[in-house]
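Colleague: this one's structure only:
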């Protein structure tokens, strides 16, 4: 089985992206691990969802619909831990499978895995003391 190229463009409509993001965050709010972390920082859910939908439209459709530094935001919140990304990605994959055709879900999941792993790795690296041995996990 060939894995999807996470950098390849794929055929998805902006409305599908918006729907996936809204359904994903509904699950996040109900999740016992992620819900409290997000609730501590997100007070405007429609605004947050619009911003993140813009992030995904930028990443997938190459629109210029997102302006921000998500790595800085994640690193600045100490309650966001590296192990949260596996939970995040699991919920995201569930929504993708429920909402999209299999091939599109797989392509978006590959991209989300790449981005999520980048965030997880960045958080570990940026939070280390300079004199520590680098952690690869």
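Modeller: Nice, I can see it. Remember, it's a predicted structure, so these values are computed and weren't measured experimentally.

Colleague: use CA for all of it now, contacts and neighbours both
Modeller: Fine.

Colleague: Spatially nearest residue to residue 134, not counting backbone neighbours?
Modeller: Nearest non-adjacent residue to residue 134, counting by C-alpha to C-alpha, 6 or more residues apart in numbering: residue 125, 7.1 Å away.

Colleague: does that neighbour really touch residue 131, like I thought?
Modeller: No - Residue 125 is not in contact with residue 131 according to C-alpha atoms under 8 Å; the separation is 11.8 Å.

Colleague: Please say which of these two ends up with more neighbours.
Modeller: residue 125 (17 against 6; other C-alpha atoms under 10 Å).

Colleague: In addition, the following structure is provided for comparison:
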């Protein structure tokens, strides 16, 4: 059971399960897999800590448990292989995992939050990639 401060009812174990299933799919994806594997490799010694860090991010965003410290916007903007159009693929994979791993109402709430965060990250990546003298792209 989530705390009373949580955005919605989910446990840390459910979050960790979603993250692990998601990154399993990411590594197998023809488009996103090479980007992640190119940065992190294929070793479980690297993926386990990465998944734990991302689970901490989601636990902070949902449960407000302050387990995460980092700057996702800075990280995503600093990876030249990440393109704005990748976020739609990311969200599609994430939504598929949520549907399989969680109760419908929890999956829907988690998806809404992921889409909001994904829009912000996509806009940040898009802003950093656009020509300096070009008009903003929304």
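Modeller: Nice, thanks for sending it over. As the structure is a computational prediction, the values presented were derived from the model and not from experiment.

Colleague: care to give me the TM-score?
Modeller: Once the chains are laid over each other, their TM-score by TM-score structural alignment, normalised by the length of the first structure reads 0.91; 129 aligned residues with a C-alpha RMSD of 1.0 Å.

Colleague: Can you classify the closest residue to residue 71 of the first structure other than its chain neighbours by secondary structure?
Modeller: Ranked by C-alpha to C-alpha, 6+ apart and with sequence neighbours excluded, the top spatial neighbour of residue 71 of the first structure is residue 119, at 6.2 Å. Recorded secondary structure, residue 119 of the first structure: helix (DSSP: H, G, I helix; E, B strand; the rest coil).

Colleague: corresponding residue for residue 78 of the first structure in the second structure?
Modeller: Alignment of residue 78 of the first structure against the second structure is given by TM-score structural alignment, with residue 80 as its counterpart.

Colleague: dump the residue contacts of the nearest residue to residue 118 of the second structure once chain neighbours are set aside.
Modeller: Spatial nearest neighbour of residue 118 of the second structure, excluding adjacent residues (C-alpha to C-alpha, 6+ apart): residue 87 at 6.3 Å. Each residue near residue 87 of the second structure by C-alpha atoms under 8 Å, 6 or more residues apart in numbering is listed here: 118, 119, 122.

Colleague: So for the helix or strand hosting residue 87 of the second structure, what gets flagged as buried?
Modeller: Residue 87 of the second structure is part of helix 86-101, with elements assigned from DSSP states H and E. For helix 86-101 of the second structure, the buried set under the neighbour-count rule, 16 or more other C-alpha atoms under 10 Å, comprises 87, 90, 91, 93, 94, 95, 97, 98, 99, 101.

Colleague: For the fifth one, give me its contacts.
Modeller: When you say that, I think you mean residue 94 of the second structure. So residue 94 of the second structure contacts 22, 111 (C-alpha under 8 Å, 6+ apart).

Colleague: what about 7 Å?
Modeller: For residue 94 of the second structure, the contacting residues are residue 22, by C-alpha atoms under 7 Å, 6 or more residues apart in numbering.

Colleague: What is the burial count for the equivalent of residue 56 of the first structure over in the second structure?
Modeller: Applying TM-score structural alignment, one finds that residue 56 of the first structure aligns to residue 58 in the second structure. Using other C-alpha under 10 Å, residue 58 of the second structure has 23 neighbouring residues.

Colleague: Likewise for residue 136 of the second structure?
Modeller: 11.

Colleague: counterpart of it in the first structure?
Modeller: Using TM-score structural alignment, the equivalent of residue 136 of the second structure in the first structure is residue 134.

Colleague: where's its match relative to residue 9 of the first structure, distance?
Modeller: Look at residue 134 of the first structure and residue 9 of the first structure: by C-alpha to C-alpha, to the nearest Å, they are 34 Å apart.

Colleague: ok so, going back, among the contacts of residue 87 of the second structure, which one is most surrounded by other residues?
Modeller: residue 122 (21 neighbours).
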